[in-house]
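Engineer: kindly return the folded structure for what I paste below:
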Amino acid sequence: MATLIGFSLAGCASADGRYPSLAVRDAERVQGSFEPAPTDQNAATGTINPETLDAPFKRASDAHARFTAMQPEVRALVSASRGLSRENDRRARALVGFATLTSLRSQTALALSDLDLLEVNAATGFERTREIRDFQNAVLRMITQQDAALDSLNEAMKQ
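Structural biologist: Modelled structure (predicted):
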């Protein structure tokens, strides 16, 4: 083993027994310079385009309005299906109604995720995010109402 180590170390040495220099060679030196890309001075205006905020909020409001309009019908279906077997047609309609409400809740949450992305982009661009947070809070209130309704319906379906 010692012989192998000796041969390996000897392979690093030059013919006269000296090891190569660890100094930076001319080919390893960095040459040239880097120029930063020009920045757009008008990029950070400090305000958010109102149309950009209105689109996701309108989608959330539309989904919430459909959720609210459909909720009494689904509640009636759930009440009518109470105590029935899973194979019963009324129970199946109640489950489909519940799934539709869940889908509408998901659409509201997707609009919230779009607002979250707008907030991140605004914050990293040093723009004000207060307007976005106001919209986010309004959508969060919608989602909270929808969650409470879905939880209530879910409990009613278990009975």
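Engineer: okay, CA-based contacts and neighbour counts for the rest of this
Structural biologist: OK.
Engineer: residues near Ile132, how many?
Structural biologist: For Ile132, the neighbour count with other C-alpha atoms under 10 Å is 23.
Engineer: contacting residues for the closest residue to it other than its chain neighbours?
Structural biologist: Once flanking residues are discounted, Ile132 sits nearest to Glu119: 6.1 Å by C-alpha to C-alpha, 6 or more residues apart in numbering. Residues counted as contacts of Glu119 (C-alpha atoms under 8 Å, 6 or more residues apart in numbering) are Thr129, Ile132, Arg133.
Engineer: tell me how far Glu119 lies from Thr129.
Structural biologist: Relative to Thr129, Glu119 is positioned 6 Å away (C-alpha to C-alpha, to the nearest Å).
Engineer: can you check Ala94 too?
Structural biologist: 41 Å.
Engineer: higher neighbour count, those two?
Structural biologist: Between Ala94 and Thr129, counted using other C-alpha under 10 Å, Ala94 has the larger neighbour count: 23 against 17.
Engineer: Val78 is in contact with the more buried one, correct?
Structural biologist: Yes - taking contacts as C-alpha atoms under 8 Å, Ala94 lies within contact range of Val78: 5.2 Å.
Engineer: next secondary structure element downstream of the helix or strand hosting Ala99?
Structural biologist: Element membership for Ala99 (DSSP states H and E) is helix 89-124. Using DSSP H and E, the next helix or strand after helix 89-124 towards the C-terminus is helix 130-158.
Engineer: measure how that following helix sits relative to helix 89-124, angle-wise.
Structural biologist: Orientation note: helix 130-158 sits at an angle of 160 degrees relative to helix 89-124 (axes from the mean of the first three to the mean of the last three C-alpha atoms, to 10 degrees).
Engineer: alongside the first, I'd like the structure of this one:
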Amino acid sequence: MLHRLLLAAFVTLVGGCAAPDGDYPSLLPRPIEQTSFAEPDRPVPEAAADPALEVKLAEQAEALASAGAAFDRAAAEAERLGRTARGAATGSEPWIAAQVALSGLDALRGATSEALTDIERIAIDRAAQGLSAYPELQRLLERAQAQNRAQIDRIDAIEAGVQPAG
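Structural biologist: The predicted structure follows:
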């Protein structure tokens, strides 16, 4: 009896594995399922040499360097005055001298900010025209941003040191 039951179960299981008659679709992936929708790799076009742009960048680099040098000279003096005014009363001579030096620093930082704005304008105009990135322009822009940030930080540090007493 057990043999008949095992034989019946075996025949039933083997019969389920038999291929049915008819045309059924394959379970393999379809061609559309093999298509990649990932963004294709596109080579970054190299910018062609642009003599007119090189002249503009040289002018802006000179303006940036000049603004940085003037700021550094004035910042050294402002730091000295700030150390003298540390703890002085509001309105005292050392405090006023430090405040005047700080306002002069802010005006000098304006030259760096102006150069940064001009460099950003050049970059924006190139992008609006659909021109490829220009490495020298990018380096100058990064240098201008770093110089601007460093000047702001230096002014803030001097200002923090010139807090009135009590």
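Engineer: sorry, back to before: the residue nearest to Ile132 of the first structure corresponds to which position in the second structure?
Structural biologist: Counting by TM-score structural alignment, Glu119 of the first structure corresponds to Ala123 in the second structure.
Engineer: ok, now Asn154 of the first structure?
Structural biologist: Under the alignment by TM-score structural alignment, Asn154 of the first structure pairs with Glu159 in the second structure.
Engineer: stretch 51-60 of the first structure aligns to what range in the second structure?
Structural biologist: So stretch 51-60 of the first structure sits over residues 55-64 in the second structure, by TM-score structural alignment.
Engineer: what's next to the matching stretch, contact-wise?
Structural biologist: The contact list for stretch 55-64 of the second structure (C-alpha under 8 Å, 6+ apart) reads Ala111, Thr112, Ala115, Leu116, Asp118, Ile119, Glu136, Leu137, Leu140, Ala144.
Engineer: find the nearest non-adjacent residue to the first one, please.
Structural biologist: In space, not counting the residues next to it along the chain, Ala111 of the second structure is nearest to Ala67; the distance is 5.6 Å by C-alpha to C-alpha, 6+ apart.
Engineer: check which helix or strand that neighbour maps to.
Structural biologist: Going by DSSP H and E, Ala67 of the second structure is in helix 51-85.
Engineer: what about that helix, distance to the chain center?
Structural biologist: Helix 51-85 of the second structure has its C-alpha centroid displaced from the chain centroid by 23 Å (C-alpha atoms, centre = their mean, to the nearest Å).
Engineer: likewise stretch 112-128 of the second structure?
Structural biologist: Distance, stretch centre to chain centre, for stretch 112-128 of the second structure: 15 Å (C-alpha atoms, centre = their mean).
Engineer: do stretch 144-159 of the first structure as well
Structural biologist: Stretch 144-159 of the first structure sits 25 Å away from the centroid of its parent chain (C-alpha atoms, centre = their mean).
Engineer: list the buried ones in it?
Structural biologist: Buried residues in stretch 144-159 of the first structure, defined by neighbour count with 16 or more other C-alpha atoms under 10 Å: Gln146, Ala149, Leu150, Leu153, Met157.
Engineer: same check on stretch 55-68 of the first structure?
Structural biologist: Neighbour-count burial for stretch 55-68 of the first structure [16+ other C-alpha under 10 Å]: Pro56, Phe57, Arg59, Ala60, Ser61, Ala63, His64, Phe67, Thr68.
Engineer: with the second structure overlaid, report how far that stretch is off on average.
Structural biologist: Here the mean offset of stretch 55-68 of the first structure against the second structure after fitting is 1.3 Å, by mean C-alpha distance after the TM-score superposition for the first structure.
Engineer: give the contact list for Gln145 of the second structure.
Structural biologist: By C-alpha under 8 Å, 6+ apart, the contact list for Gln145 of the second structure reads Leu116.
Engineer: can you tell me what it aligns to in the first structure?
Structural biologist: Match for Gln145 of the second structure (TM-score structural alignment): Leu140.
Engineer: can you pull the contacts of the nearest residue to Gly97 of the first structure once chain neighbours are set aside?
Structural biologist: Of all residues not flanking Gly97 of the first structure in the chain, Val74 sits nearest, at 5.4 Å (C-alpha to C-alpha, 6+ apart). Contacts for Val74 of the first structure (C-alpha under 8 Å, 6+ apart) come out as Ala94, Gly97, Phe98.
Engineer: what's the last one aligned with over in the second structure?
Structural biologist: In this case it means Phe98 of the first structure. Using TM-score structural alignment, the equivalent of Phe98 of the first structure in the second structure is Leu102.
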